[in-house]
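Participant: Model the following, please.
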Amino acid sequence: MALTYAPGALHAQDANQTTTAPAPQTNATGQAANNSKPADKTKAKTKDQKDVQDLDGVTVTGIRASLQTSQSLKQNASQIVDSVTATDINALPDRSVTETLQRISGVTVDHYLADDDPDHPSAEGSAVLIRGLPYVASLLNGGESFSANNGRALSFEDVPAELMEGVDVYKNPSAEMIEGGIGGTVDLRTRQPFDSPGQVIGFSTGVNEGDMEKKSKPSSSFLYSNRWKTENLGEFGALLDVSYSELASRSDGVQVNPYVLEPADNLGNCGNVPCEPTSANGNVAIPGDINYYQMDMQRRRTGLYGALQWRPTNDLEISTRLFRSIYNLQWVEHEVQANEGNYFNMVPVPGTTFDYNGNGVFQDGDMVANSWQGYDPTAKATLNTGYPPIGGPNYYALTREQTQFTRTTDWSTDFKYNLNDHMIWSGAVQFVKSTSNEVDFTVYNQFFMPPANVNVSGTPGMTLLPNPTYATIPSNTTNPNSLTNYSNYYLGAALDHLEYDYAMERAFRTDLEYDFVDNNWLQYVKVGVRATTHDTYSNNNSSSYNWGPISQVWQGSSIYNGGTQPLDWANNVPAWMEQQFTMSDFFRGQAKVPTTLIFPSTALVGNYYGAISSLRALELDGGAGGWCPQFFTSADGCTPASGMSADYMHESTQAGYAMLYFGNDNALGIPFDGNIGVRFVRTSLNANGSVTYPSSDAIQNPTGITPAQMALFNGMTTPINGAYDYHNVLPSLNLRFKLTDDLQLRLAASKGITRPDISELNSYMVIGSSWTSAGTSSTSQSAKLAGFTATSGGNPDLKPLEANQFDAALEWYFAPTSELYVTLFKKDLSNYTTTEVHQQIIDGVPVAVSGPTNAGKGTIKGAEFGYSQFFDFLPGAFKGLGVQANYTFLQSSKVYNTTSCDPNHGNGSCSANDVVTNPGLPMQGLSPHNYNITGMYESGDWSARLAWSWRSRYLITPVDSGDTYLPMWNASSGQLDGSVFYHLNKNMQVGLQVNNITNTVQRVLMGPTSYVNGYVDWNLYTRALFMTDRRYELVFRASF
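Facilitator: The predicted structure is shown next:
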């Protein structure tokens, strides 16, 4: 998505055009910052600040207009800021504000659907980090805004870029700015009617398509703005801006399950007790087979923005704005996933051996599972494409659909009133409301994968082995197409997750500014107050997923009673619930895997509420013994394994600040200016939630369960409450020294806070049970209680993250569109929050609890370098060439020992006894090296950009919430995007934008693993490879 219009001067290629840059938004105390003050009363803070608003007469066009505007904002601002204007976003090949932000030095973007989910990549950028920190405050026209997704910031990918005039990134806040952005503050600026001298009409239309998904999707936008003068009522302005866009994308992924260390001469013989290595000598690392999936995603984004302005007199201006963003996301996933309880069950086919690299890590081999696979041999044979002890592992062929809907409405009204020649009074009220709904539903087919050759030396893959000696059912295994035989599958389980979030904030602020006229030192002083109330409600937590069996091999007495096999897809399941699906051109043909299998149908999975009765009617244990939908209660005849929980939070804040702006041209021998201030803020929090215990329905086998453990299976939900109150004093100082007319030095220091995310403060805990295999016996019940796990969704006692921040910047502006700068920075952090697994005793039973905690102190330091220039000294058309480049170096001294679960000791599950420590992990999301290089060309009617963004390896999450329980890393990667536009005339242009030109493969790594007996495996193993579309968009734009 790209911004699709601007006032005509920014688009047309007329040599007589001019553009006026907006004033820097230094007054971001919660007001909707306005780019113009009441006429004739604008105060001259400094000559440079005034010059930002008076660029008339400078001839600029297209990309040059963007660079000059952004450069002027950066050069003349009263603090350290980077800006992107509407023309920048128009010219970049970016579909959203998020992807545009990554071009700014110090800003990085994640490409995952959720910031702690390493299993689902996103075609568009998602989470924004500034200087390696995700603690980013989001403002809309200077006022705080957010999305109801359990966080405190806007989901920038939800925001239509078409509605934005510009984006400002503040990296060291002053006292007048709203607190909350330790990483930085992103202020989204929309257009105002008074920004343009008269009528402006702009519209665009486009169509985009991904080369893997092969579905064309539209985009369009329209803007109208005008202003009118009246004889008695002053001047009025009105603006309407609407946008609509769709995107269809496909992602293919292949995963390697966690490696376990085993003695090389004793593979698969550990039984129920893992072979615990004491050193690397004599051990080999074996993966728990591989998974692969194909995900089809569709996104729809709608934006509406309206603004009214009224200037009744030269001393008073009133503005009101309404902003609405609607975001719909739907994705359907077909995944083939290993379902082995013990990762060390994977062994070579008899008579073969595995191949290893020089470090003893598995590379290639014919692999089967040495595990228990069911009860009665006769009935089991109808489910098995391979028969124990030479059978393949149990696998899921699952279909999953997730739908998300988010709507955010932001209304604000502000005023500015010149009380006299020295004093300005301003104020604003703001109302923000956001709702978010999510339905996530998965249905699992299960089958036994035939023996296969597994290769992980390059792109992981598996090739089925057709040798009939590997099984007792040759008709099912002599042909790799046996995976299309419906008789080989049974309907295994279902998993659902429902979430509804609601958030509302009311904010009020008022400010008073006094200007010192003809004072050699003092320029002006500002004071202000701000108060907010923030209410949130969530009927479920983001990590509560509700799994339940439909038919499982360990439900032996139910499945094999009378020798029948009720859930054989060929005989006992309605035809509409099944579907043969082919992953076409999987991974562009680079991964060899079986691509045609039998999955639950999209008609079933895509109709969650309609599927409930159909699935429950097929449950082998029926009623309370099978899958129970998450929103059910005991009144519905069953209790879900992980039910719903209602959580409420009320937060109120009161803040006040005072700032003094000063400067002198002669006292130090060079001109300098700056500001000093302090902000005081008080926060009060009250959170209501609950503890949910597992129900007795979750008991798969009562054998060996102690009375204390059995007491936890009570299905009760107990309410809990938490309250907290704290205050913070936040000083700030900004200095600027003008070494020459073009060279300046900036120094900045401040203290900031970031409050914990809403999801981290909600008071709730969901306790679940973990089950694992007891051995390889074909006659014993396989399900055994391994222990209890709990997701602690919140902690109302969490303290806000605090930072003492220091910046020093040297900036050289050697031409109107050319700059060179270097910035050194340091952040001393305390109360860092992370998610850890720890053992907690609940009702006398040890539980492995995963939840947020304050992890201590740390430091981030680094440097930013930037360069931008058009090569005007080149001859002829070559003078249209230019380059923008920036590099950011980040270093974290934060080293903390997070806890997780060891797959080698945990038998593929996580219980209290499996908790181990991962020493020496860095901060999440922090890439030590990041750079962007953009080649630009603008000459005559042509303009083009080619943009490369790259970042080095970073930690995604210290504890994966999936089936690995390990730290997850994103390997170093980059992406190339491009665009070219041709101006048909001064009002119209056509263009082509391309994303992911080089077909970037996203690589996820896992480790290190702290094995038992003190051995630490420091290797990082490949966990996953992801591939997404190349995306093309043809665009037409016009403005008048």
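
Participant: C-alpha from now on. contacts and neighbour counts both.
Facilitator: OK.

Participant: Pull up the distance across stretch 739-758, start to finish.
Facilitator: 45 Å (C-alpha to C-alpha, to the nearest Å).

Participant: got the buried residues for that stretch?
Facilitator: Going by neighbour count (16 or more other C-alpha atoms under 10 Å), the buried part of stretch 739-758 is 739, 743-758.

Participant: now swap in stretch 584-602 and tell me
Facilitator: For stretch 584-602, by 16+ other C-alpha under 10 Å, it's 586-587, 591-595, 597-602.

Participant: The structure of the following sequence is requested for comparison with the preceding one:
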Amino acid sequence: MTGNGFIARRARARLALTVSAAALLLAGATAHAQTREGSPPTAQQPGTGSGVTAPSGDQGIADPGSGNSDASGGDVVVTGVRASLSSAQGIKRYADQIVDSIVAEDIGKLPDRNVAEALQRITGIQIQRSYGEGSSIAIRGLSQVRTEINGRDVFTANNGRTLSLEDVPSELLAGVDVYKNPSANLIEGGIGGLVNLRTRKPFDFDGFKLSASATANYYDLYDGTKPQANLLVSDRWQTGVGEIGVLLDVAYQETAFRQDQISSQPFYLLNDQLNASGQPVNATDYATAQGLGRLGQPTYLSHGVGIGQYLGDRRRLGIDAAVQWRPTDTIDVTAEYVRSDYKFRYGDYSFFAYTGDNPITPDFTQPFTYDSEGNFRSGTFVNVPINANTSLEQRHSVTNDYSLNAKWRPSDRLTINGDFQYIRGVTDGQRSIVILASTAERLTTSVGSGVPSMIISPDSDPGNGNGLVSDPANYASGAGYLDHIEHSVGTEYAGRLDAEYKIDGGFLKSLAGGLRYTDRSAVTDSSTYQYYGLTRALSPDLYEQRLFRGDLYRGFQDVPTSAVFFNRDTVLDYGATRQALAPFVDPSQQAALLAGVGYAPSDRNTQGEKTYTAYGVARFGSGGAVPIDGNIGVRLIKTKVSTAGFVGSSPRVQTGTDAITGAPIYGNGPITFNPVNVDSDYTKALPSLNLAFHFTDKLQLRLAASKALTRPGFDQLNPNITIFENNPTNGQRTATSGNADLRPLTADQLDASLEYYFSRTGSIYAAGFYKKVDGFIATITAPETYSFNGVDYVYQVTRPVNGDDGKIKGFEVGGNTFLDFLPGWLSGFGAQANFTYVDSKAPSPDAQDTSGAQLTVPLEQLSKYSYNLIGFYDRGPLSARVAYNWRSKYVVTTRGNGSGNLPIFNDARGQLDASVTLTVTPNFGLTVDGTNLTNTENRTYYGVASRPQSSVLNDRRVSITARLTY
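Facilitator: Here you go, the predicted model:
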């Protein structure tokens, strides 16, 4: 038995003993429970609540606070921020697990307009942004988060397992629940946690309901306005076959963005060492250090600088259609269709003066400055290559989700739930880049602690036509076109059957169990990048001059006046780009360019996965001096995985003869594709224990122990690999592949949460957590042997592998309240604040220090510290909120290009958002909201803060919304 294996088994044994010991302890407790003061209200009958419903696919949580008085006998809460905060607090207070929630303040009105950005207000959650919008989240340091809609699977077809949160219009949602620890009845799949998006149903309302909203969104950097609208119609009727309800909710959004970026290229250490004979090890680096007067001193030179301007748009269409039927008081049937239709597109201008891995040549006649560690600060370089790129990236993702659910209550004690789902997702994407090339005679740049500068000489004003970067004649050669396409299809059939039996009068409160089956497939076609060289200068009408100085980065001056690019309007039309470039490529490539990129056999990655699940949960409770309740259970899952792909082999062939030596010249021969199929299966047991100690009717302590699981992404399981026999010029054969033998990640988890609820909208809490993750997936490069004609060759193959264990620990503190004790209008003020500390350690085989030793680094995308400060006002017709979110620095990647094998960090970042709502009449309201009001700058750096990588600015958005409700 290996050391790691022994440790893992010992950890599993400890978890099992903990669960067993707790169960034995509780079994000896008082046999008859007492009803405690402040216990959850009786479950609502449909139609009497606020429209917040439990997931229909899984055992879920309802909103126990809607329409009820607070624990201290306060008034009924019915509208606005107070109702939202009260509902979210009620869900947290009475849930079986540690749960945090966000509840819509009104139909179509989450506190934030983006789902991910709304989730960042919850303790323990940090988000990643894509072009100014929240796109993905991590919970308590782990990005392996499961997403659901109404307790069922949901995913975007993009080689992954989860839904891209940016795909979903927030107006469709009644609320979002975040489960931070599992119980056995929850579907497995997220060691970080589970995010359940809840939609509305027709039986949530008493009768007819109509809600409509229209929004105008203005983006200041983009300098444009985009529309947004939402319509919900719902009604219910008594018929001869029972009660029937129908709901239709449609949300449409158009958004825009502009992102300005100025970047330093990677820093490289000059090698000025001498060999044993006294000669320079690297003659070029030695001469550079000598010319700079830096011999014998560490010198890190940035190999250039670049600017980028990304202009794009997003379009979201969401549809939720639901029909409910109640033929008797004991049967409820729900059929639902949810559609997410998302389009994303941008076209950018990227202008770089850089040498890549090649040396950069200083102008030794000009001054250079460095910091105390030898990092370049400022200087001038000569004959630096230029690239002026115009590119297109677009994605269109459609997910269709069909579900049918039936609940039967044959007695007051027994509930049986059956659920079926079919989901199909399709994603298409393109990436194309038109490259223009030239050379900068002189590049003067400084990196300092601010935004990097980029001065190229000679320069010119727009329209002069005699400057280096603004004259199309300077881009007559060295141009090209890169083209890439993707197509993904994912489907799943899922069925489950659950039953719960309630037991009165004793320690044991209920027994629940269920079975679940899924059949998932994922087929992804992803082409290699096809390159077409442009053989001559383009037609004048295909060039575009883009102004930078005075416009880029909100008026930043230390950039070129302008530059010449391939026309962006043409780039935004994928087919028109190929048509426009065809006359300028080699005639042998014209037909291929016009036909577009195709797929080779090895471009397809096919996965199939079936799961068989059974679970059992016992809920219990006892009275006494300190009432206790909770649940204990286990979830058993068998997973069968089938993976199909190809191994491509290209033999070496002679392509010519050296004219001088007569030696043969070799190249790559035709690729032969051989299919490869890998089948695997595994069975996992996931025990869980959740306890709640009720010291008073307001103070409770939760303790939880559990085991969670996350399966590898389908892209990580991709077995495709292509091997070339021909020896490359650097003498090293390389290849890249996935790993069909990856095993799932598992995590042993311990959680504790102390919670004090002093009013319906007032609470404080502190929580601690510890996760030990087994099998972290890391990408490494290792030698592998492949054969051609009986000859073995060693290749350095890069692929993902299961690594060692990682540990995540931390704590959360927070609270919220309204200042009801203040007189009059002052009682409308309220506040919410929380703070999260997360410490993680995970070995990264691909991260090394300067001596080559492996580094143990924090998890990628994880800040150690984060907090939220939110101020409310809610009284009468006025409702307002100001929210500030901050997170400390974090690792973007554990080993960045040109960083000396050091991680690349994102600097600390904070953002201010705000909204104001005026309820003009009971049926009509106006909302003004804004995001990124502080014009937050995002900065990254290579390993150490004195080696800046990029500085980025995004739009500030201001929106006006009119909302009508009947």
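
Participant: TM-score, when you put one on top of the other?
Facilitator: In this superposition the chains share a TM-score of 0.87, using TM-score structural alignment, normalised by the length of structure 2; 903 aligned residues with a C-alpha RMSD of 3.8 Å.

Participant: Settle this for me: P451 of structure 1 is touching M462, isn't it.
Facilitator: No - at 9.6 Å, P451 of structure 1 does not count as touching M462 under the criterion of C-alpha atoms under 8 Å.

Participant: Between the two, which has more neighbouring residues?
Facilitator: P451 (28 against 22; other C-alpha atoms under 10 Å).

Participant: name the element whichever residue in structure 1 pairs up with D839 of structure 2 belongs to?
Facilitator: Matched across to structure 1, D839 of structure 2 falls on Q891, judged by TM-score structural alignment. Taking DSSP states H and E as the criterion, Q891 of structure 1 maps to strand 881-892.

Participant: May I see the buried residues of the next helix or strand along the chain from that strand?
Facilitator: Counting by DSSP H and E, the next helix or strand C-terminal to strand 881-892 of structure 1 is strand 896-901. For strand 896-901 of structure 1, a neighbour-count test (16+ other C-alpha under 10 Å) marks 896, 898-901 as buried.

Participant: circling back to that earlier point, using TSV, lay out the buried residues of stretch 584-602 of structure 1 together with distance to T532 of structure 1 and secondary structure.
Facilitator: Output for the buried residues of stretch 584-602 of structure 1, formatted as TSV (distance: C-alpha to C-alpha, whole Å; DSSP: H, G, I helix; E, B strand; the rest coil):
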residue	distance to T532 of structure 1	secondary structure
F586	51	helix
F587	49	helix
A591	53	coil
K592	56	coil
V593	55	coil
P594	56	coil
T595	54	coil
L597	54	strand
I598	54	strand
F599	50	strand
P600	48	strand
S601	48	coil
T602	45	helix
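
Participant: what's the closest of those to T313 of structure 1?
Facilitator: Closest approach to T313 of structure 1 among those (C-alpha to C-alpha): T602, at 61.9 Å.

Participant: what sits against the nearest residue to the closest one once chain neighbours are set aside?
Facilitator: Counting by C-alpha to C-alpha, 6 or more residues apart in numbering, T602 of structure 1 lies nearest to T399, which is 7.2 Å off, once chain neighbours are set aside. Each residue near T399 of structure 1 by C-alpha atoms under 8 Å, 6 or more residues apart in numbering is listed here: 332-335, 442-444, 599-602, 605.

Participant: if you set the cut-off to 10 Å instead, what comes out?
Facilitator: 293, 295, 332-336, 441-445, 494, 579, 598-602, 604-606 (C-alpha atoms under 10 Å, 6 or more residues apart in numbering).
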